[in-house]
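Chemist: Any chance you could fold what I've pasted below:
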Amino acid sequence: MDPVEVFNALPAARLERDLLACCAAPAWGAAVIAGRPYDSRAGILAAADAASRALRWDEVRQGLEAHPRIGERAAGDSPEAAWSRREQSAAARSADETTRAALIEANRAYEERFGHVFLIFASGRTQEEILAAARERLGNDEATERAVVADQLRRIALLRLEQVLDAL
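Modeler: So this is what the prediction gives:
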């Protein structure tokens, strides 16, 4: 069976669970589910992209709650924990102790400044690249950073949705 057909046929409760693993903002998953049936993979991804862009800041914050601090190993055996470990794997392999310590400090400073975890699309990035981005983003004002965070969450959700579709 075609993955799009499977996606369209999944019971809403099962699909909601899968989508919440991609993005923990319930409004995002509800919007994607509400768009069924889709005629193509591209249609699913376009709807998910639009749903991400429509999230209010409080909904983005809900999505952030499922993400561990960058550089920390996600605990548990949930799909989102496994994805997080995989997404950060290149960074974990690339860092020395000095960079790890600097990233811990950057995380602390970021959380103190903005009140939430530093979120970045980490797939394929080294810890040095992530550290540089964290330091750069510490200079953002609140509105600019909220837009960056929302975009990073969108990119992560779409990557994870692609993985859900690949597994169907």
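
Chemist: contacts and neighbour counts: CA atoms only from here.
Modeler: Fine.

Chemist: Okay, helices next: where are they in the protein?
Modeler: Counting by DSSP state H, the chain has helices at residues 3-9, 12-22, 26-34, 41-53, 57-64, 79-87, 89-94, 97-114, 127-137, 142-167.

Chemist: Run through who's touching the shortest one.
Modeler: Think helix 89-94. Residues from elsewhere that reach helix 89-94 (CA atoms under 8 Å, 6 or more residues apart in numbering): Gly71, Ala122, Ser123, Gly124, Arg125, Thr126, Gln127, Glu128, Ile130.

Chemist: Now restrict those residues to buried residues only.
Modeler: Buried positions within the contacts of helix 89-94, assessed by neighbour count (16 or more other CA atoms under 10 Å), are Gly71, Ala122, Ser123, Arg125, Thr126, Gln127, Glu128, Ile130.

Chemist: Could you also give me the structure for this next sequence, so I can compare it with the first?
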Amino acid sequence: MNSIKLNTLTETQAKQALTHCCAAPNWVAGMLKALPFKNKQQMFECAQNVWENLSEPDYLAAFEGHPQIGDLSTLGKKYAATAQKASHEQAGMSQANEQTLQTMIALNKQYLTKFGFIFIVCASGKTAEQMLSLIEQRINNTRMTELHIAADEQAKITKIRLEALL
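Modeler: Purely as a prediction, here's the structure:
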């Protein structure tokens, strides 16, 4: 039994669905080229393989598809297409106290200035305090180290979003 919703969509619909999973155009193109998928394992393996063969501009394009962690006000504006997903993924931040939110916002700005891209973390299941701790640790990394960590986190986020297409 094939339970992959993605296989039943038109190319336009599939492109839109995949873009909601990961905003990197070259990743979306690679996934579209691989359709149809026999099973979810093949879909996940393809997603990972395509991702691993991309480069920094692709990673940065993917990161652009996310609101900043803790910046809940942008979810409904700039990221309307993925706001529901992102707000669910960032549920831990919605329960944060004001000090944690303010610290997170300040560190997000510092992180963006230092690395040139937003802080990416697979936030599902993490509390605000855990995410704050992660940004505090990661802000001391080199740009190259952080790019690789962020890319790995993006791959986790993409897999979670792909699961919704089953």
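
Chemist: Pick out whichever of the contacts of helix 89-94 of structure 1 sits closest to Asn8 of structure 1.
Modeler: Of all the contacts of helix 89-94 of structure 1, Asn8 of structure 1 sits closest to Ser123, with 28.0 Å by CA to CA.

Chemist: Please report the distance of that closest one from Gln88 of structure 1.
Modeler: Taking CA to CA, to the nearest Å as the criterion, Ser123 of structure 1 is separated from Gln88 of structure 1 by 6 Å.

Chemist: what's the answer for Ala48 of structure 1, then?
Modeler: Between Ala48 of structure 1 and Gln88 of structure 1 the computed distance is 23 Å (CA to CA).

Chemist: of all the buried ones among the contacts of helix 89-94 of structure 1, which comes closest to Glu105 of structure 1?
Modeler: Set against Glu105 of structure 1, the nearest of those by CA to CA is Gly71 (11.2 Å).

Chemist: ok, now which ones touch that closest one?
Modeler: When contacts are counted by CA under 8 Å, 6+ apart, Gly71 of structure 1 is found next to Gln88, Ala91, Ala92, Arg100, Leu103, Ile104, Gln127.

Chemist: And for Leu103 of structure 1?
Modeler: When contacts are counted by CA under 8 Å, 6+ apart, Leu103 of structure 1 is found next to Gly71, Gln127, Leu131.

Chemist: Recalculate using a threshold of 7 Å.
Modeler: In this structure, Leu103 of structure 1 makes contact with Leu131, judged by CA atoms under 7 Å, 6 or more residues apart in numbering.

Chemist: What's the separation between it and Leu161 of structure 1?
Modeler: Leu103 of structure 1 is 28 Å from Leu161 of structure 1, by CA to CA.

Chemist: Could you do Ala109 of structure 1 as well?
Modeler: Note on Ala109 of structure 1: its distance to Leu161 of structure 1, by CA to CA, is 31 Å.
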